[in-house]
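> just the structure for this:
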Amino acid sequence: MTFASITADIISFVQSHSAWAPPLAFALAFGESVVIISLFVWGTVILLAIGALIGAGGIELWPSWLAAAAGASLGNLVSFWFGRHYGERILTMWPFNRYPETMAAGQRFFERWGSWTVFLTRFSGPLHGVGALVAGMFGTPALVFHMANIASAMVWAFLVLAPAAATLRALLPS
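As a prediction, this is how the structure comes out:
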């Protein structure tokens, strides 16, 4: 099975079972936001397709948006906790020690942007899961983390789902 065939199967499933769109959006956003899992889960393509299905009228936007935002927030919280718990020892642990360039880039980004790292890295493919981890490693206060995490998750989920929905609705005859 290829990535394309798996994606097509999931999209077909969501078309046939629209009630599964919010739980699927939650799971994909969660997977993309946990630092280790994000290496294997590329849910943005499927989330964009869910956005298109929303535009076609078969799925409501708000439940899928809230589910994707909740999944993304919870995934980043797991990464933040991991960073907070293990600190800089993470740099010597597998699999992080296999990606020293990515970890160094995350550290440089944090040194430049501070707690904004949590918000900004949400929109960066390679640093997506690393931002929350690094914020935890460097002791970002929990309240600051939660504010940036929730705000960025809400914006990210909307930007992933809404444009395809709006475009398709505009193109379809009413």
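
> hey, let's count contacts and neighbours off CA atoms from now on
Will do.

> flag every buried residue along the lengthiest helix in the chain.
As assigned by DSSP state H, the longest helix anywhere in the chain is helix 142-171. Using 16 or more other C-alpha atoms under 10 Å as the test for burial, helix 142-171 gives 145-146, 148-150, 152-154, 156-158, 160-162, 164-165, 168-169.

> where do the helices sit along the protein?
3-16, 21-33, 44-55, 61-86, 100-113, 116-121, 130-137, 142-171.

> could you also give me the structure for this second sequence? I'd like to compare it with the first:
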Amino acid sequence: MLELLDMLIHIDKTLGVWIAEYGTWVYVVLFLIIFGETGLVVLPFLPGDSLLFIAGAFSASGHMHPGVLIVLLIAAAILGNTLNYVIGRSIGVRVYSMNLRFLDRNALARTHAFYEKHGGKTVILARFIPLVRTFAPFVAGVAAMPFARFQMFNIVGAVTWVMSLVLGGYFFGNLPFVREHLNTIVLLGIASAVLPLVVVGVWKGLRRFRRKDVVTL
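Have a look, this model is predicted:
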């Protein structure tokens, strides 16, 4: 049982074994993993970016149909975020005063600060940032973001996230260099998504600092 759980958690590294063992049922497994990682704040440890990339690489090898894979994973990402939003909306601001052992309060606080700073586009950008990806829709629900507006960002984010990583894996995942340095490439991809936000945040902070200096003078 523990071995099966370990394989599930690290399916991005053992996907070939799952395909060999379960055939087309692997679509269901991948759907549930992406749905769980995006839909339940208690499952942020499930693989996301690397799994999409590796799945794309296996589809290029003929083990899975890329079209079916993309459609299913986009649906899983949209539905997962929607469930997470609904849970956050139903709990509301009470979550900050509730003593829930399974909830990573530090990750929740970081995501809330990120959401407050970057607004609705967080739902899109968070797709490419582990942990933030899991908590962003939950925080959007807690903050009572209008459902229609949330779904607009949710759909755009899901399509962008899934297609970019699955197609990236499809076209480049089987190159020896990429396979050997996959973790580094994924980290660089995450950094490229976060870096513009950091630059904008620093720039805004400097502008506020300069305004305070002017007012002081």
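
> got a TM-score for the pair?
Once superposed, chain against chain, the TM-score is 0.84 (TM-score structural alignment, normalised by the length of the first structure); 170 aligned residues with a C-alpha RMSD of 2.5 Å.

> returning to what we had before: now do the longest helix of the first structure against helix 21-33: the angle between them, please.
130 degrees (axes from the mean of the first three to the mean of the last three C-alpha atoms, to 10 degrees).

> which helix in the second structure runs the most residues?
The second structure, longest helix under DSSP H: helix 182-216.

> which strands and helices sit next to that one?
helix 49-60 (3 or more C-alpha pairs under 8 Å, 6 or more residues apart in numbering; DSSP states H and E).

> ok, which of the helices of the first structure comes nearest residue 93 of the first structure?
Of all those, helix 61-86 sits nearest to residue 93 of the first structure, with 9.5 Å by C-alpha to C-alpha.

> so where is the closest one in the second structure?
Residues 66-91 of the second structure are where helix 61-86 of the first structure lands when matched by TM-score structural alignment.

> tell me which residues of that stretch are tucked away?
In stretch 66-91 of the second structure, the ones that count as buried by 16+ other C-alpha under 10 Å are 66, 69-70, 72-89.

> do stretch 31-51 of the first structure as well
Buried-residue list, stretch 31-51 of the first structure, by 16+ other C-alpha under 10 Å: 31-35, 38, 41-44, 46-51.

> ends of it, how far apart?
This stretch, stretch 31-51 of the first structure, spans 18 Å end to end (C-alpha to C-alpha, to the nearest Å).

> from residue 46 of the second structure, how far off is residue 10 of the second structure?
Applying C-alpha to C-alpha, the value for residue 10 of the second structure to residue 46 of the second structure is 8 Å.

> got it, and residue 85 of the second structure?
Residue 85 of the second structure is 19 Å from residue 46 of the second structure, by C-alpha to C-alpha.

> likewise residue 59 of the second structure?
Distance from residue 59 of the second structure to residue 46 of the second structure, by C-alpha to C-alpha: 21 Å.

> same question, residue 84 of the second structure
For residue 84 of the second structure, the distance to residue 46 of the second structure - C-alpha to C-alpha - is 15 Å.

> what does residue 152 of the second structure give?
With C-alpha to C-alpha as the criterion, residue 152 of the second structure and residue 46 of the second structure are 25 Å apart.

> residue 126 of the first structure pairs with which position in the second structure?
With TM-score structural alignment as the criterion, residue 126 of the first structure matches residue 131.

> what about its match, distance to residue 39 of the second structure?
12 Å.

> try residue 171 of the second structure
28 Å.

> try residue 57 of the second structure
Residue 57 of the second structure is 25 Å from residue 39 of the second structure, by C-alpha to C-alpha.

> cool, and residue 160 of the second structure?
17 Å.

> which one in the second structure is aligned with residue 100 of the first structure?
Checking TM-score structural alignment: residue 100 of the first structure goes with residue 105.

> before we move on, back to that, got the contact list for the match of residue 126 of the first structure?
Going by C-alpha atoms under 8 Å, 6 or more residues apart in numbering, residue 131 of the second structure touches 44, 107.

> on that earlier part again, and the longest helix of the second structure, what's buried?
182, 186, 189, 190, 193.

> OK, contacts around residue 42 of the first structure?
28, 32.

> can you find the partner of it in the second structure?
By TM-score structural alignment, residue 42 of the first structure lines up with residue 47.

> can you check residue 31 of the first structure too?
By TM-score structural alignment, residue 31 of the first structure lines up with residue 36.

> ok, its match touching residue 30?
No: assessed by C-alpha atoms under 8 Å, residue 36 of the second structure is found out of contact with residue 30, at 9.8 Å.

> end to end, how far does stretch 123-131 of the first structure reach?
10 Å.

> please point out which parts of that stretch sit buried.
Buried-residue list, stretch 123-131 of the first structure, by 16+ other C-alpha under 10 Å: 127, 128, 129, 130, 131.

> and what of stretch 84-94 of the first structure?
84, 87, 90, 91.

> stretch 99-112 of the first structure now?
So stretch 99-112 of the first structure, judged by 16+ other C-alpha under 10 Å, has buried residues 103, 106, 107, 109, 110.

> make a markdown table out of those and add distance to residue 95 of the first structure.
Converted to a markdown table, the buried residues of stretch 99-112 of the first structure look like this (distance: C-alpha to C-alpha, whole Å):
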| residue | distance to residue 95 of the first structure |
| --- | --- |
| 103 | 11 |
| 106 | 15 |
| 107 | 16 |
| 109 | 20 |
| 110 | 20 |
